[in-house]
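Asks: Below are the sequence and a predicted model; questions follow.
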Amino acid sequence: MGLLSEVLLLPLAPVRGSMWVLDQVVAEAERLYYDPSAVQAELRALEAKLDAGEIDEETFDRREDELLDRLQAINARQGTGT
């Protein structure tokens, strides 16, 4: 039965391969999104933009709040609670 099912499912191999690739891309995106060092780097870059006058205070505050919320979610997800 194993060989027969493999033969019958062979036309679906490209779909299964595509799904595996998509799963890998999503996993990597989540790893990067939930990486605290990436969020901290974004915070530093945001502060540099504010200091350089590239963004105004309101934009800085809004984006900083988003990043700090993300950092808090990362800490909660990792169980540090900080």
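Replies: Noted; the coordinates are in hand.
Asks: going forward, measure contacts between C-alpha atoms and count neighbours the same way
Replies: Noted.
Asks: how far away is the nearest residue to Thr82 once chain neighbours are set aside from Val39?
Replies: The spatially closest residue to Thr82, leaving aside those adjacent along the chain, is Asn75, at 5.9 Å (CA to CA, 6 or more residues apart in numbering). Distance, Asn75 to Val39, by CA to CA, to the nearest Å: 11 Å.
Asks: again with Lys49
Replies: 15 Å.
Asks: Could you do Trp20 as well?
Replies: Counting by CA to CA, the gap from Trp20 to Val39 is 27 Å.
Asks: let's bring in a second one:
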Amino acid sequence: MGLLTQVLTLPLAPVRGSLWVVDQVIAAAEREYYDPEPVLRELAALERELLEGRIGDEEFERSESALLDRLEECQAHRPDAPGIHRIDT
């Protein structure tokens, strides 16, 4: 039965191959989107801008809040990663 099934489904092989490629592209895109490293670099750069006086406190807090939300989203998608504990002031 296995040989017969392979022969009958042979015309679907390109479709299965295409679906595999699409799955791999989606997985790579999700890994890149949910990678916390770029968000952490942006937080560090934002703090440097504040300390150097290039941005004010309000802009810093607004941008920091957005980045921390993004970081929480990354952490929520990766259950194996340690959690981010956010303290709102």
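Replies: Yes, it's here. From a predicted model like this one, the values you see are computed outputs, not experimental measurements.
Asks: Could you say which helix or strand holds the residue nearest to Thr82 of the first structure?
Replies: Taking DSSP states H and E as the definition, Asn75 of the first structure sits inside helix 57-78.
Asks: between Trp20 and Val39 of the first structure, which one's more packed in?
Replies: Val39 (18 against 12; other CA atoms under 10 Å).
Asks: Identify the residues contacting the helix or strand where that one lies?
Replies: Per DSSP H and E, Val39 of the first structure falls inside helix 36-52. Helix 36-52 of the first structure is contacted from outside by Leu32, Tyr33, Ile55, Asp56, Glu57, Phe60, Arg63, Glu64, Leu67, Arg70, Leu71, Ile74, using CA atoms under 8 Å, 6 or more residues apart in numbering.
Asks: Just the buried ones from those residues, in ChimeraX syntax?
Replies: Selection of the buried residues among the contacts of helix 36-52 of the first structure in ChimeraX, burial being defined by 16 or more other CA atoms under 10 Å:
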select :60,64,67,70,71,74
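Asks: I'd like the contacts of helix 36-52 of the first structure written out as CSV, with distance to Met1 of the first structure added.
Replies: As requested, these are arranged in CSV below (distance: CA to CA, whole Å):
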residue, distance to Met1 of the first structure
Leu32, 42
Tyr33, 43
Ile55, 64
Asp56, 66
Glu57, 66
Phe60, 62
Arg63, 57
Glu64, 58
Leu67, 53
Arg70, 49
Leu71, 50
Ile74, 46
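Asks: For Ser5 of the first structure, state which of the contacts of helix 36-52 of the first structure is nearest.
Replies: When the contacts of helix 36-52 of the first structure are compared for distance to Ser5 of the first structure (CA to CA), Leu32 wins out at 37.6 Å.
Asks: For Glu42 of the first structure, see how far away the closest one is.
Replies: Leu32 of the first structure is 12 Å from Glu42 of the first structure, by CA to CA.
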